[in-house]
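Q: This is a predicted model, with the sequence first.
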Amino acid sequence: MIFHSVSVEAFVLPAFFVFSKILKKVEFLTCKTGLFPFYI
């Protein structure tokens, strides 16, 4: 159980970091082009 949670955490944290970077890039592009994102 402990090893499972550690492996999941080791996978989720980098994935969340990459996702946040992509989200920031999308926000920058939408602001640059003057388009509104689909989320609030």
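A: Arrived safely.
Q: For the rest of this, base every contact and every neighbour count on C-alpha atoms.
A: Noted.
Q: Against Leu13, how distant is the residue nearest the centre of the chain?
A: Of all residues in the chain, the one closest to the mean position by Cα atoms, centre = their mean is Phe19, 1.9 Å from it. Counting by Cα to Cα, to the nearest Å, the gap from Phe19 to Leu13 is 10 Å.
Q: Against that first model, consider the following:
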Amino acid sequence: MTEQSEQTPAEYIPPMLVEVGEFTEDTLGNWHGTSPDWFFNYYW
């Protein structure tokens, strides 16, 4: 049980960081070009 507890967060953290990094770049690029300025400013 100790190994599973350590494995779950250890393996779950890297994917999130990768997704967040790619999601941020793609989202900022797409939203900034597609969505209006008021939405971009309001969201951030």
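A: Nice, I can see it. What you are looking at is a predicted structure, and each value in this text was computed from that prediction instead of being measured.
Q: re earlier: list the buried residues of whichever helix or strand the residue nearest to the centre of the first structure is part of.
A: Under the criterion of DSSP states H and E, Phe19 of the first structure resides in helix 2-33. Using 16 or more other Cα atoms under 10 Å as the test for burial, helix 2-33 of the first structure gives no buried residues.
Q: And that helix against the second structure, how far off on average?
A: With the two structures superposed, helix 2-33 of the first structure lies on average 1.1 Å from its match in the second structure, counting by mean Cα distance after the TM-score superposition for the first structure.
Q: elements contacting that helix?
A: Using 3 or more Cα pairs under 8 Å, 6 or more residues apart in numbering; DSSP states H and E as the contact test, no helix or strand touches helix 2-33 of the first structure.
Q: gap between it and the chain center?
A: Relative to its chain's centre, helix 2-33 of the first structure lies at 3 Å (Cα atoms, centre = their mean, to the nearest Å).
Q: Next: stretch 24-38 of the first structure.
A: On Cα atoms, centre = their mean, the centre of stretch 24-38 of the first structure falls 15 Å from the chain's centre.
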